[in-house]
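# What follows is a predicted structure for the sequence shown.
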Amino acid sequence: MSDTTSRLRDGLTPAPHSPAPIRAERRRIIESIRALRRLLGKRRAFELADRRRLNREARDRGRAEAAHVGALRQIEEKRAGQERSLAKDLGSLDGKREQQETHALAVLRREFIERRLRNTPLTASELNGFGTGLIRDLAAQGIRTAADFTGVAWDRAVNGKGGNVLYIHRPDGRRVHINGIGRHRSDPLMEWRQAALNRAEARAPRTLPPDERHRISEIIEAERSRLRAELSKASLAADDARTQENQRHTEALGRLAAASHDAARRAEERRAEFDAMAEQVLALQAELSAHMDRHGDAGLRSRRAQRRALRPIPVLPAIPSPRTPANLTMPSDSAPAAAATGRARLGWLLPVLYFGFTTVVGVGELAGNTAPLGLMIASRLLALATTAELLRLWIPRRRRRTQAPMPPGTGWQTTGVFLALGAAGMFADEKSDVFAAACAISVLAALSLLAGTGLRIRPPELAG
């Protein structure tokens, strides 16, 4: 009774006296620890998933920022293009005014000249050699004034008889032939028309009337006002588009921040659950240790389970904070230097192609040489093994998800194999005396292989 009272005073559970309840109690504690350990085993997967979440959120924020910058750039480029086009149109208005005035003056002069030519009739008194009959024949063909024909030309007759005849060209493109008008009468006819044309051109206006100039000025000023209004409208439209884009960007960042906050809250709750499980495991381990101290060995079958239950809880490495995701922060001094070097280079394809070619042709077998059978087999096997090893190392390091630089020392090893194959080919060459050079290259090959192997076994960051 005093022993039970002392145990209750110390805060311990009264120990059962029968071996069966002792083993049952110990199995209960061990099974509880085992169940909690199974649940804690999911923490690593949870932490990895949470790290992927952080990277995904950072990537989404980066994409949102890139889209925002691209949209603002497009808005600015569109505004600048519209302003350049409108400014160009505004600058050309003065030239356009002169062009319209020149065109209007040309139209005014042409109409005046045509009107004067239509008011200059053909009469027998003004044309030497033309009688009343020819004037009547010309009128029958529609030629009554100086405006009714533009020139004369010789061409073959319509019926093909009589040789060439004189044709009078009308303004509409038709041509007519009047019997009795030949070369001796065509010259006076054209001289009369040219004289009438000269008189009309001399009397034609050389400046625009004030009302016409005013009308053109009103048109130009209206066009200038329209272009200035469009220029102001383009600037306002760009400001509105920029405001809408900033609002859209703010809303997108707000949604991402809200989703990130909710996910971080759930992750913290889940992490708190894992911490509580870890504390329960520690409490159960302390209870198991006290139970073992109190009751001693519970049998051979429970010893291994006890040792496994009392193992320390593995400590996971710290993950980046949600506010400073790993892919947005600068690498710290403790981060491996290789993480920032990128993927393996394409230049490694050159040794791969060389050793693949050597696998096919061997060494010391070109230019009529015949290598020993052992060298033929050994060189091909060495080249094949080197090609396979380089591809095994290079292909995964070129993939986006597993990108990494080639292991330290790979270049030295590749150089050593290259020199070794070259030296073997020189030894097999029977037509030239290169024994000394082959020995020197063999020594360099051995040194390169040793250096590369040493770097592969113990990288530089571990050697320091």
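Sure thing, it's come through.

# all contacts plus neighbour counts: C-alpha atoms, from now on.
OK.

# Correct me if wrong, but Ile168 is in a helix.
No: according to DSSP: H, G, I helix; E, B strand; the rest coil, Ile168 belongs to no helix; its state is strand.

# My read is that it contacts Arg175, right?
Yes: if you go by Cα atoms under 8 Å, Ile168 and Arg175 touch, sitting 5.3 Å apart.

# With neighbour numbers in mind, choose between those two.
Ile168 (20 against 17; other Cα atoms under 10 Å).

# quick one: the more buried one from Thr243, how far?
As judged by Cα to Cα, to the nearest Å, Ile168 and Thr243 stand 73 Å apart.

# Check the burial of Ala290 by counting its neighbours.
So Ala290, with other Cα under 10 Å, has 13 neighbours.

# and after the helix or strand where it lies, which helix or strand comes next?
Assigned by DSSP states H and E, Ala290 belongs to helix 210-295. Next in sequence after helix 210-295, counting helices and strands by DSSP H and E, comes helix 300-309.

# angle of that following helix against helix 210-295?
150 degrees (axes from the mean of the first three to the mean of the last three Cα atoms, to 10 degrees).

# What are the boundaries of the helices in the protein?
Along the chain, counting by DSSP state H, helices occupy 2-9, 19-40, 43-91, 93-118, 132-140, 183-203, 210-295, 300-309, 349-361, 373-398, 410-428, 435-457, 460-463.

# what distance separates the last one from the centre of its chain?
From the chain centre to the centre of helix 460-463 is a distance of 39 Å (Cα atoms, centre = their mean, to the nearest Å).

# and the comparison structure, right after this:
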Amino acid sequence: MIDSTTPGRDASAPVPPAAAPSPSDVRAERRRLIGAIGALRRLLAERSAFEVADRRRLGHEARKRERVEAAHGRTLRRIGEGQAQQEASLTHRLDALDGERERREGQALSVLRRQSVERALGSTHLTANEVSGIGAGLVRSLAAQGIRTAADFHDVSWGKAPNGKGGDVLYLHRTKGGKVHINGIGEHRGRPLLEWRRAALARAEARAPRTLPPDERHRITEIIEAERVRLREELAKVPQSAETARAEAVRLHAEALDPLGTAEREAARLAAVRRAEFDTMAEQLRDLQGQLSAHVDAHGDIGRRVRRAQKRALRPAPQASHLPGIPSPRAPGTSTAGVGLGKVTDRAGARPVPGVRAHPGWLIPILYFCLTTVVGVGELADNTAHPVTMIASRLVALTATAELLRLWIPRVRARTAGPMPDGTGRQTSGVFLALTAAGMFEDAKTDVFAIACVVSVLAAVLFLAGTISRVATADDRTGEDPA
């Protein structure tokens, strides 16, 4: 039997401890950990811009959906209004058919009577025996001018002679247009001629029919009933047409929303993947910081230069700020927890709000405080302020300028845009009134002491109210008790 143990070595002998790493290996390992932590921090620094961009994406998607929904609502509203207008118009036309029969019968009777009168006048020929004073020669002269029956003229009038010479002559107005003068027909012959025509017209109107024939009335009734049936059919088709138009609008609405939904889901998937990558990098950063801490505990300090880099690397990882409406893949059980590394621009806890920038009007108090820092208060013209007031007013104005610039500049930039903190306006007004009151106290030429006291009290109240508002807002955001 062959022994499996190595000859010359006792298996029960203790294993000697591993050799300690050399200082160069310790420094190399330390620098590797510090470099890896720095690389992860640089990658994680991109998360703030990513969250802002994703918030804008959500805003763009919401606006696109709002536009599609608004267009769909307008289409449905137009369809409903069109349906109501068509139904009202058809109903009004159906109601009007009740009086349409009388109107059409009246029109038909008027046409029938006019045709009867025209036929009667056309058959009443002008002869020498019909009109007193009109002989055969004048009858031929009238016929030569187209006046043969009572239907060929309708009136007589006086006017200038055709050649422009002499006095007025009598003209006969022809039914087809124009007027003619017949030599030999003046007032004594023209009046009987007109009376003859009127008598013929009266006889024709008396003989004209006063009621419609039964067949004509039946024809009008059939036309009215056919129109009534047609309008009722159209009225019955209006809801169907409107429903068809609504179905088409719903189909177009669904077609418009389908690509939006597909794009939103794909963008949300990519955003979730990106957030998962950031969360993984954050976990890796914490693991590397733990390894670096363990390495420091095991091997101690290795030099001033490495110590500084090591201190920077061991800084706490930045806390992820929550952006509403963006879910985090690492936050199970909640649908509103958002993650981000947005830069905090106010010590009171305010976070950037993309799309909401501080108003440019804040430049006015900033410029005023800058000017006060230079010229002070109560030092205009030949007036001289107390040295304490000169120094204190300039320090207060300088402090106010610096504070407003610190709050306003980050909130104007696109990536860190946001509204000014609550209470800043009241604080600014309080400081402005305080500087104004200080100038009043230093004014030796006018007696404004009482007004200056009132302004001072108002300044203190405004500044205190603004400070309380900012503190309360900060406590609400951090979840601490204001007391």
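All right, it came through fine. Everything numeric here is computed off the predicted structure, so don't read it as measured data.

# okay if I get the helices of structure 1 as JSON lines plus distance to Asn164 of structure 1?
JSON lines is the format used below for the helices of structure 1 (distance: least, Cα to Cα, whole Å):
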{"stretch": "helix 2-9", "distance to Asn164 of structure 1": "148"}
{"stretch": "helix 19-40", "distance to Asn164 of structure 1": "117"}
{"stretch": "helix 43-91", "distance to Asn164 of structure 1": "56"}
{"stretch": "helix 93-118", "distance to Asn164 of structure 1": "29"}
{"stretch": "helix 132-140", "distance to Asn164 of structure 1": "19"}
{"stretch": "helix 183-203", "distance to Asn164 of structure 1": "11"}
{"stretch": "helix 210-295", "distance to Asn164 of structure 1": "49"}
{"stretch": "helix 300-309", "distance to Asn164 of structure 1": "127"}
{"stretch": "helix 349-361", "distance to Asn164 of structure 1": "85"}
{"stretch": "helix 373-398", "distance to Asn164 of structure 1": "89"}
{"stretch": "helix 410-428", "distance to Asn164 of structure 1": "95"}
{"stretch": "helix 435-457", "distance to Asn164 of structure 1": "101"}
{"stretch": "helix 460-463", "distance to Asn164 of structure 1": "106"}
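
# residue in structure 1 matching Lys160 of structure 2?
Under the alignment by TM-score structural alignment, Lys160 of structure 2 pairs with Arg156 in structure 1.

# Ok, Leu97 of structure 2 next?
Checking TM-score structural alignment: Leu97 of structure 2 goes with Leu93.

# From Arg84 of structure 1, how far off is its match?
15 Å.

# what's the answer for Gly131 of structure 1, then?
For Gly131 of structure 1, the distance to Arg84 of structure 1 - Cα to Cα - is 68 Å.

# cool, and Ala241 of structure 1?
The value you get for Ala241 of structure 1 to Arg84 of structure 1, if Cα to Cα is used, is 19 Å.

# Show me which of those two is the more surrounded one.
Neighbours were tallied for Ala241 of structure 1 and for Arg84 using other Cα under 10 Å; the higher tally belongs to Ala241 (16 against 13).

# right, and the more buried one touches Gln74 too?
No: distance between Ala241 of structure 1 and Gln74: 10.3 Å, which falls outside the contact criterion (Cα under 8 Å).

# still on that earlier bit, for the closest residue to the match of Leu97 of structure 2 other than its chain neighbours, grab the count of nearby residues.
In space, and not counting its chain neighbours, Leu93 of structure 1 is closest to Ile220: 6.7 Å by Cα to Cα, 6 or more residues apart in numbering. Neighbours of Ile220 of structure 1 under the rule other Cα under 10 Å: 18.

# Over to Ser22 of structure 2?
When neighbours are defined as other Cα under 10 Å, Ser22 of structure 2 has 9 of them.

# for Leu93 of structure 1, same thing?
15.

# again, but for Ala19 of structure 2
Counted with other Cα under 10 Å, Ala19 of structure 2 comes out at 6.
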